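1. Next input, structure requested:
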Amino acid sequence: MEEKLKQIKSRFEEVNAAMSDPSVFDDPDKYTELTKERSDLEELVQDYDSWKDLHDRQEGNKELIEMDEDAEITEMAKDENKEIKEQLAKLEDDIKMKLVPKDPEDSKNAIIEVRAGTGGDEAAIFAGDLFDMYRRYADSQNWKMSLMSITESDKGGYKEIVFSLEGNEVFGKMKYESGVHRVQRVPATESQGRVHTSAATVAVLPEVEEVDVDINTADLRIDTFRASGAGGQHVNKTDSAIRITHEPTGIVVECQEERSQHQNKEKAMTMLRSKMYDIELEKKEKARAAERKSQVSTGDRSAKIRTYNFPQGRFTDHRINLTLYNLDNIMKGDLHEAIDALRVQDNLDKLNELVED
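-> Predicted coordinates:
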């Protein structure tokens, strides 16, 4: 770690020297590039300076302790070194996380698809509960949510609901939600009070721009149909809903939540681009996970990742063996502890990979 930090500081000094050269102002692109690189390096350089300062103080205290010329001073040095040890441990953990290269996908917005799995009506109700959990979590992050497609269930909840989230680091936090979510509880329709097991699947796709995916319009079949559901009274009067089929891959997307056909088509194209981009991203993740043997980001979207046990108030994430007993708060959107733990473990996996390389 120290060697890596030395390299970063050396590069930081090179960038500073380059920015002080008057000729760089004649090249705005170069100046912008250097400014960004300086900003990216500056925090780590400050951490390195703090790390060195703590080490110097620790070594100075060790000398005082070894000399043991004054009992009071020796005791003070021992106490300070205990504090320094704790500060160093925390600082080193922070530095390790910052040394992991950022995933360029993390800054993207996301499209979330929640679908009822095994379990009939109860699975649809649980899919609705997951949507409500994500809605509240998004509110806590100040993200903007937009509905894209809804298929409601007769007994409540959703057979399928698709929505987008827009804000800071959306995909970087939500990507760990992809997979099968299992629920264990007594359904409202259960008269005998027996616990049932149901499931819902969640897919999290990075929202991408047109430049990220090349789609030939000749490969698309676009159908319009009369919308139904949560869009309001207008939905039964016009063929505003859009269904787009990408014939080479068989991918089908549809949107009916907007009032106009044009708006629905625009959203449907966003969904299609994200799905096509995600196919390639999943291939990369699987290849990377096979090398890393990561439990957090395996690229296997069909894997069971979570169990929500309501009788015990227990939330378990099977990828990192995380068990929490605050299920009520989690279902109200308090996902921070789980997502933070997954992000830390994923970064540790990546860090170990860097060390091995």
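
2. from here on, contacts and neighbour counts on C-alpha atoms
-> Will do.

3. Next, work out how far apart the residue lying farthest from the centre of the chain and Ala77 are.
-> Computed with C-alpha atoms, centre = their mean, the maximum C-alpha offset from the centroid of the chain is found at Glu69, amounting to 54.6 Å. To Ala77, Glu69 is 12 Å away according to C-alpha to C-alpha, to the nearest Å.

4. just Asn142 next, same as before
-> 46 Å.

5. quick one: which of these two has more around it?
-> Higher neighbour count among Asn142 and Ala77: Ala77, with 20 against 13, using other C-alpha atoms under 10 Å.

6. how would you label the residue farthest from the centre of the chain: helix, strand or coil?
-> Secondary structure for Glu69, judged by DSSP: H, G, I helix; E, B strand; the rest coil, is coil.

7. got the contact list for the closest residue to Lys9 other than its chain neighbours?
-> With sequence-adjacent residues excluded and distances taken as C-alpha to C-alpha, 6 or more residues apart in numbering, Lys9 is closest to Val45, at 5.7 Å. Counting by C-alpha atoms under 8 Å, 6 or more residues apart in numbering, Val45 touches 5, 8-9, 12.

8. One more, so I can put them side by side:
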Amino acid sequence: MSSPEDIARLRQLKETENLGNAWTFWQQTREQLEETSALFDDPDPSMRSLAMEEANSLSETLSGIVQNTFPSLLIPPSTTAQLSALMELKSGVGGSEASLFLADLLRMYQRLANNTNWKASIVAKNDTEGGGIKDAVVEFKGEGAYDALRWESGVHRVQRVPVTEASGRTHTSTVAIVVLPLMEETDIHEDELFSMDDIKLEVMRARGAGGQHVNRTESAVRITHVPTGITVSMQDERSQHQNRRRAFQVLRSRLMDLKLTREMEERRTTRRNLVRGADRSEKIRTYNYAQDRVTDHRIGLTMKNLTSVMEGDGIQLFIDAVQRDHAESVMEGMLESSEGA
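-> As a prediction, the model looks like this:
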């Protein structure tokens, strides 16, 4: 059985091989362009015309290698590419309208999961009257889920006329989203995030709807990670064991997110503007129903088809665009680091 070191070495060799193949292809294409350019002065007009067409095609190929292939191979591979995601959604300003918008966003992300072959499971949610959701926690299991959804962290703003608004006045409501790396129990041995000596565990009776079971059994669990002060409460499952397992899963995800954020901040001190607009307190996107548009404020991208985002696959375009922006920022940081070296 291969060791983790062997697997990492093989992966590194594969990445080096891909870069070498791309460089060889670029050199061969450039040589072909030079040979073709020599035919521009051929006395045969048809030959000159063919040479011009071939040269244009080869130039486009070279441009594509420089703009797309090389950057994708030079950017360090993501260390979180295999991780699933844990998404927390909380309604903000706007009361019942914010809760309704949260339900809309939740359906949008569930549809995205179906389109990308991720498995979406609702861990916990608090429904409100009228079909809204006050807050929810959702698992998205599948390769690439965290790397794709991590950029959804932040404040999502909706501007629309609520169903209950008799005067037709547009209201502004918000939903705050936090996306964490989903840490499975099997991941503990790979990256020990905490010691049980640092954990304070409390059990209590669950609150809310549920009948006698809720009132008579101590099934609710609250765990506190003393060094960081992170507290997780869970009461949605029927048994204490299930709530404890869920709570530790959320704690691992939050601690892993804290670790990744700390590492990102450390890289920012050495590479200016490595990642732009990742602050979760910022308004990252606006969904304007009256103008049928969605705008991502971090990258200045606007789409004039709100329905395709909320009801189709339009959200994928925003996720792809933000990922490209991140990759470009990484490349800029690498270039700045090399120039300053």
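
9. What does the superposition give as a TM-score?
-> The TM-score (TM-score structural alignment, normalised by the length of structure 2) is 0.87; 330 aligned residues with a C-alpha RMSD of 2.6 Å.

10. circling back: which helix or strand contains the residue nearest to Lys9 of structure 1?
-> Applying DSSP states H and E as the criterion places Val45 of structure 1 in helix 28-67.

11. How about Leu112 of structure 2?
-> Assigned by DSSP H and E, Leu112 of structure 2 belongs to helix 96-115.

12. and that helix, which stretch of structure 1?
-> Mapping helix 96-115 of structure 2 onto structure 1 (TM-score structural alignment) gives residues 121-140.

13. so how much does that stretch differ from structure 2 once superposed?
-> On superposition with structure 2, the mean distance recorded for stretch 121-140 of structure 1 (mean C-alpha distance after the TM-score superposition for structure 1) is 1.0 Å.

14. Tell me the buried residues in that stretch?
-> 121-138 (16 or more other C-alpha atoms under 10 Å).

15. which residues touch it?
-> So stretch 121-140 of structure 1 is contacted by 114-117, 144-145, 153, 155-161, 165, 183, 187, 198-200, 330-335 (C-alpha under 8 Å, 6+ apart).

16. ditto for stretch 104-111 of structure 1
-> By C-alpha under 8 Å, 6+ apart, the surrounding residues in contact with stretch 104-111 of structure 1 are 162-174, 204-208, 271, 274.

17. could you redo the last one with a cut-off of 7 Å?
-> Contact with stretch 104-111 of structure 1 is made by 163-172, 204-207, as judged by C-alpha atoms under 7 Å, 6 or more residues apart in numbering.

18. What range does that stretch cover in structure 2?
-> Using TM-score structural alignment, stretch 104-111 of structure 1 pairs with 79-86 in structure 2.

19. Now find how far off-centre that stretch is within its chain.
-> Relative to its chain's centre, stretch 79-86 of structure 2 lies at 9 Å (C-alpha atoms, centre = their mean, to the nearest Å).

20. And that stretch, what's buried?
-> Neighbour counts over stretch 79-86 of structure 2 (16+ other C-alpha under 10 Å) mark 83-86 as buried.

21. cool, and stretch 178-185 of structure 2?
-> Those buried within stretch 178-185 of structure 2 under the rule 16+ other C-alpha under 10 Å are 178-183.

22. can you check stretch 207-219 of structure 1 too?
-> Those would be 207-208, for stretch 207-219 of structure 1 by 16+ other C-alpha under 10 Å.

23. Quick one: end-to-end length of that stretch, please.
-> One end of stretch 207-219 of structure 1 to the other measures 21 Å (C-alpha to C-alpha).

24. same deal with stretch 226-238 of structure 1?
-> With C-alpha to C-alpha as the measure, stretch 226-238 of structure 1 spans 6 Å from end to end.

25. what does that stretch rub up against?
-> Contacts of stretch 226-238 of structure 1 (C-alpha under 7 Å, 6+ apart): 239-241, 256-258.
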